[in-house]
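based on what follows, work out the 3D shape:
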Amino acid sequence: MNEKKKKMIKMIGLGILAFIVVLIFIIHFFLGFIVKAGAENIVPKFTGGPVNMGSFRFNMFTGKATMKKFVIGNPQGYKTEYAINLDNLVVDVDMTSIFSKKLVIQEIRIEGAQVIYELGLGTSNLGEIQNNIGKATRADKKADEKKEETTNEPKEGKKIQISHFYFNDAKVSMSAVALQGVKASVPIPSIHLEGIGKEKEGASIGDAAMEMFNSIFTVVGNMDGSGVGAVKGVGEDAWKKAKGLFE
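Next comes the predicted model:
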């Protein structure tokens, strides 16, 4: 191979390398905007209320994503400012699974979330969000089944596995008439789920979201108000009384 060809190959190689570097920079810079816009448009279709994400950072080399101030709003008709405020959410993705049929998420960790449990007539904001997620997930499954029947081809949507889900250092505030305007705030017991979608085919995004939200709703719904007495003079009886009106 003569020097001219070697020089040309070297130039092409450097050009490709430069393109890859620029592409990585563009993806890294714009990914936050793309994910933020996507979350704020897609998640409400499941929860039935507005969603806002403060910021999103993703390291494509480590697979670690960090979200700040991820706020899940209430469905229409509720008065409190939000349902869940996720102050810090960290997702650790197995980058080797990015292009496989099942995306493996090693860990989802939520620290210091603020939950507002607003009780209404026979329902609650968290209960309604839970129902909305369930309805949206079932609707997606029916649409996939209908498409399979029409095309005679199996629907091969992206599945996920979440090896660990942590929900730590969170607090819940109850909003109800029985509390007479006083906010009763208590810590939520830590939650740790393992092996969501661990089965071979994995879980749909909707099913995984449902399992995580159900764990939070169940823990909050079963709380008896222990420890409320230390908060602004609100007693455990007030918490139980407020819940009892709507159960």
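
C-alpha only now, for contacts and for neighbours.
OK.

could you say what helices and strands the helix or strand hosting residue 42 packs with?
Assigned by DSSP states H and E, residue 42 belongs to helix 3-47. The criterion is 3 or more CA pairs under 8 Å, 6 or more residues apart in numbering; DSSP states H and E, and the helices and strands that helix 3-47 contacts are strand 51-59, helix 125-151.

any chance of CSV for those, columns mean neighbour count and distance to residue 184?
Shown next, in CSV, are the helices and strands packed on helix 3-47 (neighbours: other CA atoms under 10 Å; distance: least, CA to CA, whole Å):
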stretch, mean neighbour count, distance to residue 184
strand 51-59, 17, 25
helix 125-151, 16, 16
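
now the second one, please; I'll put the structures next to each other:
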Amino acid sequence: MRRLFFWLIVLLVIAGAGLYFFADTVLKVAIERGGSSLAETDVAVESLDVAVTESEGSINITGLTIANPQGFSDSVLLSLQGINLVIDIERSSLSVLAIEELRVDNPQITYELGGGGNNMDKLMENIERNVGGSSSGSGSGMAPRYIIDQLIVTPGEVTIQLGSGKIASASLPEINLTDIGADSGGVTAGELGEIIMSQINVGVTTQVTVGALANVIGGGIGAVGGTVGDTGKAVGESIGGAIKGIFDRD
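Next comes the predicted model:
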């Protein structure tokens, strides 16, 4: 579970390293095809723009969505209004990518509980299965590192959909972090994902209260109590997971 939303930002971060080589359409198709293949569900990008100057490069994605995996409803599991990545070319090297700003706008998540588990766990099972064959010998010492001057995840919403079809929702908090990796020579994609996951985990667990879920279920406070912590943890990990994972698996 810890790799859903990591898969997203790291995809952009790594894509940023190849900024000079990909035209807008090629990178858009690469994200859609690569993401869909790994997730075994539809990953779609509404539009993507790449811009490069002598000192700066940027990738701007509008309307990124990840559909529910097979066995769940037709709801979209994760949608992002936009993602913007700005790279400081002059400060970047082959081993360290300097990012001026990484911004994720308005994440919307549907956390669906069913008889066979939940949609996020199923999605992560798909991803882990499809990248599992490359876990050995990838040379973790060669993994690129990232310094991020500012990371912003704007407020969003998580919808909790139960097997009965009843729904509750809660706000996702804004995240605003600065100087990530500045004192350590950069962080790995996995470390970046963990930072984001922990921030969202705290906020979601606070927002998704026992009372809110109890109203949806119509009772059963004892059963709901465990769901609250699990849901907060799962959503935090999912937002972190899409950021970390398509190209990085540590």
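
once they're superposed, tell me the TM-score.
Once the chains are overlaid, their TM-score stands at 0.63 when taken by TM-score structural alignment, normalised by the length of structure 1; 203 aligned residues with a CA RMSD of 3.8 Å.

circling back: mind putting the helices and strands packed on helix 3-47 of structure 1 into a markdown table with distance to residue 16 of structure 1?
Output for those, formatted as a markdown table (distance: least, CA to CA, whole Å):
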| stretch | distance to residue 16 of structure 1 |
| --- | --- |
| strand 51-59 | 22 |
| helix 125-151 | 40 |
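
residue 182 of structure 1: which of the ones you listed is closest?
Residue 182 of structure 1 lies closest to helix 125-151 among those, at 18.3 Å (CA to CA).

who are the packing partners of the closest one?
Taking 3+ CA pairs under 8 Å, 6+ apart as the contact cut, helix 125-151 of structure 1 packs with helix 3-47, strand 114-118, helix 205-222.

after superposition, how close is the shortest one to structure 2?
Here strand 114-118 of structure 1, set against structure 2 after superposition, deviates by a mean of 1.1 Å using mean CA distance after the TM-score superposition for structure 1.

now that strand: which residue numbers in structure 2?
Taking TM-score structural alignment as the measure, structure 2 aligns residues 108-112 with strand 114-118 of structure 1.

residues in contact with that stretch?
Residues external to stretch 108-112 of structure 2 that are found in contact with it (CA atoms under 8 Å, 6 or more residues apart in numbering): 72, 75-80, 118-120, 156-163, 231, 235.

how about the residue nearest the centre of structure 1, nearest residue that isn't a chain neighbour?
Among the residues of structure 1, residue 209 comes closest to the average C-alpha position under CA atoms, centre = their mean, at 6.5 Å. Spatial nearest neighbour of residue 209 of structure 1, excluding adjacent residues (CA to CA, 6 or more residues apart in numbering): residue 133 at 7.9 Å.

quick one: the one you found and residue 206 touch, right?
Yes. With contact defined as CA atoms under 8 Å, residue 133 of structure 1 counts as touching residue 206 (7.2 Å).

mutual contacts of the two, please.
Joint contacts of residue 133 of structure 1 and residue 206 (CA under 8 Å, 6+ apart) are residue 46.

distance of the residue in structure 2 sticking out farthest from the centre relative to residue 210 of structure 2?
Most distant residue from the mean C-alpha position of structure 2: residue 219, 32.5 Å away (CA atoms, centre = their mean). Going from residue 219 of structure 2 to residue 210 of structure 2 by CA to CA, to the nearest Å gives 10 Å.

fine, thanks again, bye for now.
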